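A.B. asks: attaching a predicted model along with its sequence, questions to come.
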Amino acid sequence: MKISLTENDILRHLSFRKLKLNPLKNIILVISIFLTTVLFTSVFTIALSLNKSIEISALRQVGGEADISFKYLTYEAEKKIASNDNKNIKKVGKSIILGLANNSSLIERQCEMRYADDEYAKMSFDYPTKGQMPKEKREIATDTLVLDMLGIPHKLGEKVELEFVDINGNPHEDKFVLCGFWEADKIAPASQIWMSKEYLKGYWSSDNKELNGLRMLSIKTDNKYDSKKIAKEILEEERLQNIDFNTSGAYSEISSTEKINIMLALGGMFFFIILSGYLIISNIYQISIVKEINFYGSLKLIGATSRQIKKLLYVQTVPVAIVGVSLGLIMGYLIGYLLLPPILDSSLGRESLNMSMSPIIFIGSILCTIFTVWISSRKALKVASKVSPINASKYFDSNFVKHKNRKYINISRLSWINLFRHKKRVIMVICSLVMSTVLFESTYLIGNSFDLDKYIETKMVSDYSLSDYCVSSYTRKYEPNNTVTLDMLSQIKAINSNAQISNMYFDIDTVSFDDQDVYDKVIRKNKNSNKEYEEEVEKLISKKIMQAKVYGIDADIINKCAIFSGEFSPKEFEHENYVLAIGYDDDSDYEVIYEIGDKVKIKNSIYTVMGYVDIPDTVLGSIPEESAPLTQGFVMSTNSFMKLHGEPSIYQSFINVSDNKNRKIQKLLNEFQKDNANLDVKSKQTYAREFQMQIFSQTALGYMMSIIVGLIGIMNYINTAASSIISRRHEFVILHSIGMTKRQLKNMLLLENIYIVSLVSIFSIMLSSVLGRTFVKSIIETSWCSSYRFAVWPLFAVLLLYFGISIIMPLLLIKNQEGESIVFRMKQLTDSY
């Protein structure tokens, strides 16, 4: 029986035979492609997942995925907008506000009570995953956080007692039945308690006019960046005026400069990965082709064309690439999955994690790796496909370097000459190792530059701070309370009599301004104010009064803040009528209304502005502004504050203790928190842990890339050095035959490898020093909590590793040839040819 084989069958058979004959080359190539794919996949995974997490987090923070929110609508306006047939409208959701839940156990969370249809609830990310939306009059649905705070099991049909205040400020109390719930979203600004429409009708009146001003509409559009334009179009089409609406703050148009910066950063990163992959894959192919050049010459002799030889090499590459890319995709995605949570910890929080499974991650990584392999193998394939049978038979991997004749040449000189016999290979190895070393050093410099003291200075002015939860809440209005008591402070003193305790007080007052200069400055500061406040601002300006946030703080706390203008005298500040105006040292756009030396009338007392002070936001608290933007903050001594306001409740308490008492104090504060859920405790240790997570998030990707690129470089170096030693066996036999000893041969090879690492060291130190003091330093100086500190030990640690490999690797290869006679090795080489 005659069997006919096609050209493809023969090439495929020959390719797989060649693959089996050179397993070591295949393993190195698989690892190289694997590492390159890992880099691409992890970068794609982190970039796309981070983008998705930021977007979803922003949507959750603004309260939903609606692009347009119409507020305080009448029944007629709601009906018109909801029925509008604008082509850009995708979804419409309706809601009617009832009020806020006011149970004592819900004090830490803003809980809005309202009716909503299914679309509105879904767009708010507050749709029941168990049960359903309320239909019967006394049914409610809410999230698990509200249920936990109320102490109610996560079971449908549970009875729920709610105290609430309606939008007119009237208190109410009623009993409900739980008909649905969902997992709480802690980063959302508020929790929702959905009511039935029947309950709202029964609560007020069946007449829709009673519900005017409480209706809201959420709209999802097909163009999230043009939502403002779409909202105006809808109002114009329906001929509606004076309708208040908001567009989603989750989407903001990126400026052209930011787009260019992002594209440059990503482009630079991908170029770096392609270059690192190219350096090793290209070297592997070149070494492989040189070793097998006689084989390709023989194929040409029997009639193989250049196209067939190229195809033969491509067929050999395909299975190797499939294995490397497949494993790289899995490992790269896993690395991205592991690195993303700590990266998010310092910014959005781990609960914001949204891993992307976009096909772009895998398709992009595959295409980038294929491109890298293609450009890396082009030159080697060209050499193999164009070699002639005659040239192949004469070809040896021995490019001798021309040098001046010398009467005597020593081993070190010979090693240096040998080093440049294959300039391109050596340059590729050096570049590969230098890249990973410089990247590692730069990443370390950035990580080491973070200054814990600077970071904590902007967060804390003491070891511990105690306050009510609402002080740091952006949603709950501050009201004087007794959360922090003198009894608590006395217990702290009992544990540590040397503890320094300073109290802070707060109130919102009004300031009169009669001075024309102050009046002009108020006008100038608020001339471009938000229209939402325009009328209120005009009224206040006409009355020549403004809101003042007044803080009473001890001088020892103020001394730890930045007084960026004026001279601060603690003695005068404590005992005379002086105030400090609150400003921002690093914000040139913020204008303090009062000049130093100006007189300020707060209530009925006159104070003099001593200077400007920049106080950390964590100290001031997150008090919502009552009549923004016409507001000025002032700091006065606690004595002056008490004269003005009597005996106020403690707003915040700052505690400094000796190190050996820290554990006892922390234990006591934990007990206080167990007894009082409204007590908020902050400490330097908390921010120190946050700081460590921030360092990790900033450097994790850099360290990962430098380690992988380092592995690629080391593999490249080992492969090149090992191939050089193996391919020069013919040369070593000749040198032995003319009198070179084994010791001299060993020294020559050791020096060749040490020279390579020495060159790597020189270039690494030069580049790291230049980049460290220019480019890296400029990056570090943009961070407010960083201090540039140049360090060389990471550089020397990596270079020491390279020197170790340069000594051990050649010794192991030489050892394999020891014990064989010159005649035996000559016979082996003759047989191979």
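C.D. replies: Received, thanks.
A.B. asks: contacts, neighbours, all on C-alpha from now
C.D. replies: Will do.
A.B. asks: can I take it that Gly249 is in a strand?
C.D. replies: No - Gly249: not assigned to a strand; according to DSSP: H, G, I helix; E, B strand; the rest coil it is coil.
A.B. asks: show me the contacts for it.
C.D. replies: 58-59, 62 (CA atoms under 8 Å, 6 or more residues apart in numbering).
A.B. asks: cool, Gln241 as well?
C.D. replies: Contact partners of Gln241, counting by CA under 8 Å, 6+ apart, are Leu235.
A.B. asks: and the gap between it and Glu76?
C.D. replies: 13 Å (CA to CA, to the nearest Å).
A.B. asks: just Met642 next, same as before
C.D. replies: Applying CA to CA, the value for Met642 to Glu76 is 52 Å.
A.B. asks: and the contacts of Gly249, which is closest to Val320?
C.D. replies: Nearest to Val320 out of these is Ala58 (CA to CA; 43.0 Å).
A.B. asks: and the closest one, how many neighbours?
C.D. replies: Ala58: 21 surrounding residues under other CA atoms under 10 Å.
A.B. asks: who's in contact with it?
C.D. replies: 249-250 are the contacts of Ala58 under CA under 8 Å, 6+ apart.
A.B. asks: switch the cut-off to 6 Å
C.D. replies: Taking CA atoms under 6 Å, 6 or more residues apart in numbering, we find Ala58 in contact with Ala250.
A.B. asks: which secondary structure element is home to it?
C.D. replies: If you go by DSSP states H and E, Ala58 is part of helix 23-62.
A.B. asks: name the element Ser697 belongs to?
C.D. replies: Element membership for Ser697, per DSSP H and E: helix 684-727.
A.B. asks: put this next to the previous one:
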Amino acid sequence: MKEQRQAIHNLWINSFRNNRRRNLFVILALALTTLLITSVIGLGMSFIEASNKQTVQRVGTVADANLNDLTKRQVQLLKKDPSIEIIGTQQTVGAVDSQRLKNKKVQMALHWYSKDEWNGLRKEAINNFTGKFPEKDNELMAPLAALKELGITQPKIGQKISLPCQIDGKMYQKEFVLSGYYKEYVIARVVDFSYVLVSKSFADKYGTAVNSKTYSIKYKDSNNLGKQNKALAKKLKLTEMQEIKTTLRESSQSATSVIIGVGMFLAIILISGGLLIYNVLYISIANDIRFYGLLKALGTTKKQLRKIIFNQSLLLSAVGIPSGLIIGFAISHVLIPVVMKATNFSEAVVVSTRPLIYLGAGLFALLVMLLSSIKPANYAARVSPVSAINFTESKVRKGDVRSRNGGKLYLMAWRNIFRDRKRALVVIISMTLGITSFVAVNSIVKSMDFEKFVLSEMDYDIVISPSYTQFEKDSSESKMLEKQHVSQRLAQLAKENDNITSAKLYFSAPVSVTYDKQKFSNYIRSYNQFFKYSKINEKQIDPNNFNGEVISID
């Protein structure tokens, strides 16, 4: 018995060695299939993760919602809510009142984050963090964009920064020490606003009830945010002056439609790869039917024939599948960053190398390989030795060649292709699905065009505006008219340029308004109801310095 097993083993090993060309094609098919599955799914997963990361960066937080002006009782209820994972707190303490910022028309706030807000909700949305979170009164942390607005292009930890600050209507000249800096992406979208972060001790010292706190929350389950927000608002009994606001609009596309779309695309890839393995293996084993018939004539049993075929399939899988996985892993690390840097994900490059992708691809290829071996293995086990020796893949029916034009080469080729209709159908389906998957991946990558996103957000390419200094604001009317003339001439030149399709002009000028509490109280009340996170405090309004801006639109 032992000698028989050894003989069978030697037989299939020698057969395997003698079919090097066939083995090469089968290994290549396995490697290409696993490469296709790992690279395409890896690319798709990387784009999804990069999109999520970029969304977090643009929003500036991983929080699900914000709440404002909560009472102590509401805060206690919020902390006890079992559906909430993280609660962060933030507060605007004051503003940087710098002439440099006024000239650039940039507002800069002195802001405070609690450690839960920073570590749990904000830190994931930034890059290149250097230093530490501010703890002392005079410590300050800021985004690189904010430091650039202040004229600091090469920040250093421990650097002293002197800032004129307006806190609760009073002016202070504060000297801070830079404790940390980082790259942040929210400021890049809001060009006229920036902020610097102060410590808790600074916020406790200068913050007042007027500077109300905002609470950021992250639910344990981020699905159905609208429903959860409504339930929380009802539980907290929010008033008309309070609001629970999601940090990001929920997608209008249902999760079911996304799953169906991804599932169909994944099915195309898997079927295409499976058919590739099936085709190559079916052809290779069909060519060996005569060999298996001779073995059967020599006394080899059905079970032993099946074992020979399956052992060869396992050995081919042991070589082809790991090769495809290794190449797929290497290509993903090289190709995906290059592809993503060419898109609008250049600041959020993510290479998804989840083990589940490679494990799934390997198991799928192995399963297809074994299933593809069943049909020819069963045929080889059932067929008689005589039939096996005389085996042909398909018989040409006489009626197929009775034609006056039958000798033409293209007709002969056509008949040869469809001699085995099942195999021809499998090959055509395999090629069709392969081309479909290529076109689909190419379309997805091409559709991620930042130009289209920009056009959907704004219909202009550039804004040109004068930068006023305090002296120029107080200058004569003739000086202002001269600036207006320059602006009009600039717009005229833009319209005359053939490369510019349109140029629009508008004027703006600061004005001082006489403050009347009776006239403005209704406006301020409605303003505060709408802009619940940037309310106007009537007590802080200076009647002698109530300024606005007049804007004319063409």
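C.D. replies: Everything's here; your move. Computed from a predicted structure; not experimentally measured.
A.B. asks: neighbour count: Met642 and Glu76 of the first structure, which is higher?
C.D. replies: Higher neighbour count among Met642 of the first structure and Glu76: Met642, with 14 against 11, using other CA under 10 Å.
A.B. asks: for the more buried one, helix, strand, or coil?
C.D. replies: Classification of Met642 of the first structure using three-state DSSP returns helix.
A.B. asks: and the closest residue to it other than its chain neighbours, how many neighbours does it have?
C.D. replies: Nearest-residue entry for Met642 of the first structure: Pro648, 7.0 Å, with adjacent residues in sequence omitted and distances by CA to CA, 6 or more residues apart in numbering. If you count neighbours by other CA under 10 Å, Pro648 of the first structure ends up with 16.
A.B. asks: tell me the spacing between Pro648 of the first structure and Glu532 of the first structure.
C.D. replies: Applying CA to CA, the value for Pro648 of the first structure to Glu532 of the first structure is 33 Å.
A.B. asks: before we move on, what about Glu625 of the first structure?
C.D. replies: Counting by CA to CA, the gap from Glu625 of the first structure to Glu532 of the first structure is 13 Å.
A.B. asks: now do the shared contacts for the two.
C.D. replies: In contact with both Glu625 of the first structure and Glu532: no residue, using CA under 6 Å, 6+ apart.
A.B. asks: so for the two, which residue has more residues nearby?
C.D. replies: Taking neighbours as other CA under 10 Å, Glu625 of the first structure and Glu532 compare with Glu625 leading, 14 against 10.
A.B. asks: what about that one, which helix or strand?
C.D. replies: Here Glu625 of the first structure is assigned to no helix or strand, by DSSP H and E.
A.B. asks: what's the burial count for the residue lying closest to it once chain neighbours are set aside?
C.D. replies: Excluding the flanking residues, the one nearest Glu625 of the first structure by CA to CA, 6+ apart is Thr631, at 7.7 Å. A count of neighbours around Thr631 of the first structure, defined by other CA under 10 Å, yields 20.
A.B. asks: and Thr631 of the first structure, what's its match in the second structure?
C.D. replies: Under the alignment defined by TM-score structural alignment, Thr631 of the first structure corresponds to no residue in the second structure.
A.B. asks: Asp675 of the first structure now?
C.D. replies: Mapped onto the second structure by TM-score structural alignment, Asp675 of the first structure lines up with nothing.
A.B. asks: ok, Asp675 of the first structure to Ile655 of the first structure distance?
C.D. replies: As judged by CA to CA, Asp675 of the first structure and Ile655 of the first structure stand 20 Å apart.
A.B. asks: who has more neighbours, these two?
C.D. replies: Neighbour count, other CA under 10 Å: between Asp675 of the first structure and Ile655, Ile655 has more, with 21 against 10.
A.B. asks: the stretch 401-550 of the first structure: helices as residue ranges?
C.D. replies: In the stretch 401-550 of the first structure, the helices defined using DSSP state H, counting those that start in this stretch lie at 411-419, 423-449, 452-457, 486-495, 516-525, 531-543.
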